[in-house]
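With the sequence up front, the predicted model follows.
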Amino acid sequence: MYGVPEPTKEQSVKIIRQAFDHGITFFDTAEAYGPFKSELVVGEAIKPFRNEIVLATKYGWDIDQQTGQRTGKVNSKPEHIKRVVDNMLKRLQTDRIDLLYQHLADPEVPIEEVVSAVQDLMKAGKVLHYGLCEVSPETIRKAHKIQALAAIQSEYSLLFRGREHDVLPVCQELGIGFVPWSPLGMGTLAGYVDERTDFGKDPSRDLRAILPRFEANAMRNNVKLLQLVQKWAKAKLCTPAQLSLSWLQAQYPFIVPIPGTTKSYHLMDNIGADGVQWTNAELNQFRQELEQITIVGDRLPEAILKFSEVR
């Protein structure tokens, strides 16, 4: 996805189990990752400790359940959700999904119908908790009135802070967890990319090849953020990744970032973020410096962004 060779199943299983051995108990996947490949690997990896972790996955893209072929559309029709969940349980080798998300809103299916379908799955014991991704405060409130939401997942990082003034306050008010995806800005905040990085031209190998914020002109501006992160990481005796993740965790106690990795040393780097503490004075000073930087470029291509309720 981000320009690295796809790891083997054995390598993926090994790193997931290494994460568990070092205290990670929340694992996030989705039927769309692969499609299906990620769920199959996660299901195999977590078998020895299934009852000791929280397993989250997502439905919502229109994917042929036999072939894995994508249509490029979304699908949250109740009958589709139920069929998808049954297949998820098989791939994940489990009898229940701890946290089931709607990956993206379906404009053709009212949220009330979506929630009703999930409630049926909860009554059947197939789903324990549910959440939504990339949705507006209005949708959150509407859904939460019918069935309590456990979590909202949306992009949030130092590179993209768009949810600070709409979704996060609602989560705080209603007591809903918030799970930031891409908490390291697709490698930017860990120091792995800069204005000289070549992402190629094939988005199937590296999604950043078609992301506006990673275009050359945008990166020449956006690298200012990396420079700020590197400066503060040096001062706080940590890595850029640790600084970026710890900053997220310092915003609200209900935030749980989900950084992904295929490498053991990146995993251990990310885990080290728990040891980085911020004082209120540091947070205020960092925020002042952060506000001086304007990020250039949309976070996603329009073909994907059009399905999100929040830009």
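Yes, it's here.

C-alpha from now on. contacts and neighbour counts both.
OK.

Show me what the helix or strand harbouring residue 224 is packed up against.
Under the criterion DSSP states H and E, the helix or strand holding residue 224 is helix 216-235. If you count contacts as 3 or more CA pairs under 8 Å, 6 or more residues apart in numbering; DSSP states H and E, helix 216-235 packs onto helix 240-251, helix 280-290.

Find the residue closest to residue 38 in space, skipping its chain neighbours.
Computed as CA to CA, 6 or more residues apart in numbering, the closest residue to residue 38 that is not its neighbour in sequence is residue 29, at 6.4 Å.

thinking the one you found is in contact with residue 40, fair?
No: using CA atoms under 8 Å, residue 29 is not in contact with residue 40, being 9.8 Å away.

got another, please set it beside the one above:
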Amino acid sequence: MQTRKLGPFDVGAIGLGCMNLSHAYGVPPSPEEGGKLLLRALEMGVTHFDTAALYGFGANEKLVGEVLSPHRSRFTLASKCGMTGVDVKGDGKLVRVIDGRPATIKATCEASLRNLRTDVIDLYYLHRLDKQVPIEDSVGALADLVSEGKIRTIGLSEVSADTLRRAHAVHPVAALQTEYSPWTRNPEIAVLETCRELGVSFVAFSPLARGFLADALRDPTAVDAFADKDIRRGMPRFQHGHFEANLLLLDAFRQLAREAGCTPAQLAIVWVLAKGDDILPIPGTSRIEHLEENLGAADVRFDQALLQRIDDLINERTVSGPRYPEATQAEIDTEEFRPA
């Protein structure tokens, strides 16, 4: 696999988002099956693994640590702080909380180091901006962790160009991570340009549009089969009305994939790769066959004319519905397109 720069690190152009193995899309695979997938990714040349304290409330970091720590020198390890599970009511049930206070960031890092079975995390992101805490304070805590040798570089997730500039003024930011695919173009408003100006790598999560562009959801009834804990249940684009409108885009997208000689999932990943050699997609999956399919995108080639046809087909004007419900959108800092 070709390599790209992730801050100071050289990593495979396609990384692995590990969230699906413990979190977010219904019942996760068993730890044994998840471990097999992680090892298969390493075997196939993945050298960029991305996890977070939030995923499974520590379970994902523990899985990555147990399976991959014997191979620690072979890959770049990324994790995230600032959004974790807290027993708010004292009843043993963890609730997701955004907390960017310096003390919380440092405590979360200590737990992550234990869970990941490592002495240092290569890239440590602030998972979400805590709007009650100045970004300068949160990044200052991350800078302390760099000085202490507990993390090597700092990243930010789901932040605006302005927040990136403020953070970068405190300490160099190695990477910014947010959702990017043909159907989520928000980074094109300002973040991609600012990353390039500051020399910050851009990591694209959900390059398959949460499975939509992988052609896994073929008819209007597919959304009714989502598991109870599948986060897509609350996402407007996957709700009736919006979803049926979005399905109308898929036939043409499948045709473009056939023209490129690849699968729809591969075409979506190649679209992200083609947007710049400073962009690193991290598709996630819980199935080895999908992992192998996704990594096969590294071998797909197509011309700029096809890229333009994807741009014209699926974009912020043709996709129906916002990417997050209002409550979630209020928590994040990314720029949003204004309604036409």
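Thanks, I have it. Owing to the predicted nature of the structure, the values given are computational and were not obtained by experimental measurement.

if we can go back for a sec, out of the helices and strands packed on helix 216-235 of structure 1, which one sits most buried?
Most buried of those by mean neighbour count (mean count of other CA atoms under 10 Å) is helix 240-251; its value is a mean of 22.

Now do the next helix or strand after it: everything it contacts.
For helix 240-251 of structure 1, the following helix or strand on the C-terminal side (DSSP H and E) is helix 264-271. Helix 264-271 of structure 1 is contacted by residues 15, 18, 19, 239, 241, 242, 245, 259, 261 when judged by CA atoms under 8 Å, 6 or more residues apart in numbering.

And the residues you listed, which is closest to residue 152 of structure 1?
residue 259 (15.8 Å; CA to CA).

Need the counterpart of the closest one in structure 2.
Residue pairing (TM-score structural alignment): residue 259 of structure 1 is matched to residue 283 of structure 2.

Near that match, how many other residues are there?
Residue crowding around residue 283 of structure 2 was assessed by other CA atoms under 10 Å; the count is 27.

now residue 301 of structure 1
Residue 301 of structure 1 has 15 neighbours, counted by other CA under 10 Å.

quick one on the thing from earlier: could I get the helices and strands packed on helix 216-235 of structure 1 as a markdown table with distance to residue 148 of structure 1?
Below are these laid out as a markdown table (distance: least, CA to CA, whole Å):
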| stretch | distance to residue 148 of structure 1 |
| --- | --- |
| helix 240-251 | 23 |
| helix 280-290 | 32 |
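
For residue 203 of structure 1, which of those helices is the nearest?
Closest to residue 203 of structure 1 of those is helix 240-251 (CA to CA; 24.1 Å).

who's in contact with that closest one?
Here helix 240-251 of structure 1 makes contact (CA under 8 Å, 6+ apart) with 157-158, 183-184, 189-191, 229-230, 232-233, 255-257, 269-274, 276-278.

Next, residue 101 of structure 1: secondary structure please.
strand (DSSP: H, G, I helix; E, B strand; the rest coil).

Identify the residue of structure 1 aligned to residue 185 of structure 2.
Matched to structure 1 by TM-score structural alignment, residue 185 of structure 2 sits across from residue 161.

same thing with residue 244 of structure 2?
Looks like residue 244 of structure 2 aligns to residue 220 there (TM-score structural alignment).

okay, now its match: neighbour count?
Applying other CA under 10 Å, I find that residue 220 of structure 1 has 14 neighbouring residues.

With residue 225 of structure 2 instead?
9.
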